[in-house]
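K.L.:
Predicted structure and sequence below. I'll ask about it afterward.
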Amino acid sequence: MRVRSFEISGVHEFTPKSFPDHRGLFVAPFQESAFLEAVGHPLRLAQTNHSVSARNVIRGVHFADVPPGQAKYVYCPQGSLIDVVVDIRVGSPTFGQWAAAKLDSTEYRALYTAEGLGHAFLALEDDTVLAYLCSTPFNPSAEHGIAPLDAELGLPWEHYLSGEPVLSEKDRAAPTLAEAAELGLLPAYETCQARYAELREQHAARS
């Protein structure tokens, strides 16, 4: 498993080795040993999600209140997409910056998004599937969104769109990053760092 960390803390890309043969292919997109080494604590698995999207569908930017927040480990078992993580943690040295990676069913790369970060993606072809491993269950009262077309964020959709973007009404009506900050919706960087430290301490106590 090859691991790449981004400038935004809490974002890691994992590229597993694939084993093709005459029958097809075998690959392990999530491997706990590599995850532990990169992140410093295990991924608590509370829920798995599965989305199917048509070409030009954008989902996100989504995030959850911290604590506890919701960390996500995502990979694409069918099709291809551009996965984007946005640092929305107020006080972070990389606040407002984003990182992007192409996930597809050729290399089976995965992207980890820690608690307090925003997550979005753009499907590059029809019937694109995203598989999510989530650290906490869905909690509607704690879930929020930021407009994926926020001009000030400048997310890279225009480089990959082959037509008009397709968004849910909820995502289309979401506030910009600046508006979300004014509304007090965004997590604090210090709170997120405390949450990460707590998870590492819990792991150390069990080891």
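P.N.:
Good, I have the coordinates. Residues are numbered from 1 along each chain as shown.
K.L.:
from here on, contacts and neighbour counts on C-alpha atoms
P.N.:
Noted.
K.L.:
which one's the longest helix in the protein?
P.N.:
Ranked by number of residues, the top helix in the chain under DSSP state H is helix 189-206.
K.L.:
So which other helices or strands are in contact with it?
P.N.:
Helices and strands touching helix 189-206, by 3 or more CA pairs under 8 Å, 6 or more residues apart in numbering; DSSP states H and E: there are none.
K.L.:
mind listing what's buried in it?
P.N.:
With burial defined by 16 or more other CA atoms under 10 Å, the residues of helix 189-206 counted as buried are 189, 191, 192, 193, 195, 196, 199, 200.
K.L.:
next, the one to line up against it:
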Amino acid sequence: MSTAPSHAFSAVETEAVYRAIAERRDMRHFRPGAVDPAVLQRLLWAAHQAPSVGYMQPWRFVRVTDDALRGALRALVEEERLATARALGEREDAFMRLKVEGMGEAGEVLVVALADGRERHVFGRRTLPEMDLASVACAIQNMWLAARAEGLGMGWVSLFDPARVAALLGMPEGAKPVAILCLGHVDAFYPKPMLELESWAERVPLAGLIGENGWPAA
């Protein structure tokens, strides 16, 4: 006799959800090829289904299809990559060996931004104003999982100056870009997160992150 909650998905459906979570990767290697417009629309739909604090829906998406504009955006990323490398000190050389973006090969490049006028939304943000960013992160994760289920790779690039990207894309005052998403076809998904494969970092054990009635024990 099944003990699954009455509202649970079927076993196959549940397994698919957990598989998408487990196999999602921050991709940096793409092969050329356009993304089917219908698939792209489904991924954006998935992003737009994300939860948002106070139902503010603060996400905005800019699809970058102009080659010159994409090149200018990539130049800003490269500038910040070099600055980040210098700031890392003794890990500079190791960082410079990492591939941090796939903007030149990905079929789609999208910039995700926080909308302007967010100060109007007080519900859920009076003491935690950063919940607008948390809401956008949920939208990006929805899109990421949907992309994995569709067999497409996606990578989140965060090496850029938000003000300069906002100016480049003509965003209104108060809007703030938070992610450059590379989306496209891949030859294979990494067997582990790329930074684990490159020995940059390892996933910490879950047990050490969970506390009961207080902060997790060290």
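P.N.:
The structure has been received and is ready for your questions. These numbers were taken from a predicted model, which means no experiment stands behind them.
K.L.:
What would you report as the TM-score here?
P.N.:
Scored against TM-score structural alignment, normalised by the length of structure 1, the superposed chains reach a TM-score of 0.28; 93 aligned residues with a CA RMSD of 5.3 Å.
K.L.:
ok, back up a step: now flag whichever of the buried residues of helix 189-206 of structure 1 is closest to residue 110 of structure 1.
P.N.:
Nearest to residue 110 of structure 1 among the buried residues of helix 189-206 of structure 1: residue 196, at 20.0 Å, using CA to CA.
K.L.:
Report the separation between the closest one and residue 182 of structure 1.
P.N.:
Here residue 196 of structure 1 is placed at a distance of 25 Å from residue 182 of structure 1 (CA to CA, to the nearest Å).
K.L.:
With residue 84 of structure 1 instead?
P.N.:
In terms of CA to CA, residue 84 of structure 1 sits 23 Å off from residue 182 of structure 1.
K.L.:
ok, those two, which is more surrounded?
P.N.:
More neighbours surround residue 84 than the other of residue 84 of structure 1 and residue 182, with 23 against 11 (other CA atoms under 10 Å).
K.L.:
what's the burial count for the residue nearest to the more buried one when sequence neighbours are not counted?
P.N.:
In space, and not counting its chain neighbours, residue 84 of structure 1 is closest to residue 100: 4.4 Å by CA to CA, 6 or more residues apart in numbering. Here the count is done by other CA under 10 Å, and residue 100 of structure 1 has 19 residues near it.
K.L.:
wait, is residue 100 of structure 1 part of a strand?
P.N.:
Yes. Residue 100 of structure 1 sits within a strand when classified using DSSP: H, G, I helix; E, B strand; the rest coil.
K.L.:
what sits against it?
P.N.:
With contact taken as CA atoms under 8 Å, 6 or more residues apart in numbering, residue 100 of structure 1 is in contact with 82, 83, 84, 85.
K.L.:
Apart from its neighbours in sequence, what residue is nearest the last one?
P.N.:
What sits nearest to residue 85 of structure 1 in space, not counting adjacent residues and going by CA to CA, 6+ apart, is residue 119, at 4.7 Å.
K.L.:
Kindly report the same for residue 86 of structure 2.
P.N.:
residue 92 is the one closest to residue 86 of structure 2 (CA to CA, 6+ apart), at 6.0 Å.
K.L.:
didn't the one you found look like it was pressed against residue 85?
P.N.:
Yes. If you go by CA atoms under 8 Å, residue 92 of structure 2 and residue 85 touch, sitting 4.7 Å apart.
K.L.:
sorry, back to before: any chance of the buried residues of helix 189-206 of structure 1 in CSV, with distance to residue 33 of structure 1 too?
P.N.:
As requested, the buried residues of helix 189-206 of structure 1 are exported to CSV (distance: CA to CA, whole Å):
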residue, distance to residue 33 of structure 1
189, 27
191, 27
192, 23
193, 22
195, 21
196, 18
199, 16
200, 15
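K.L.:
now, the most widely separated pair of the residues you listed?
P.N.:
Maximum pairwise distance among those (CA to CA): 16.7 Å, between 189 and 200.
K.L.:
tell me what the helix or strand harbouring residue 92 of structure 2 is packed against?
P.N.:
Secondary structure from DSSP states H and E places residue 92 of structure 2 in helix 92-96. Secondary-structure packing of helix 92-96 of structure 2 (3+ CA pairs under 8 Å, 6+ apart): helix 67-87.
K.L.:
and residue 95 of structure 2, what is it in contact with?
P.N.:
residue 85.
K.L.:
what angle do the longest strand along structure 2 and helix 67-87 make?
P.N.:
Secondary structure of structure 2 per DSSP state E: the longest strand is strand 176-184. Angle between the axes of strand 176-184 of structure 2 and helix 67-87 is 110 degrees (criterion: axes from the mean of the first three to the mean of the last three CA atoms, to 10 degrees).
K.L.:
in the next helix-or-strand element following strand 176-184 of structure 2, what counts as buried?
P.N.:
Heading C-terminal from strand 176-184 of structure 2, the first helix or strand you meet, by DSSP H and E, is helix 194-197. The neighbour-count check on helix 194-197 of structure 2 (16+ other CA under 10 Å) flags residue 194 as buried.
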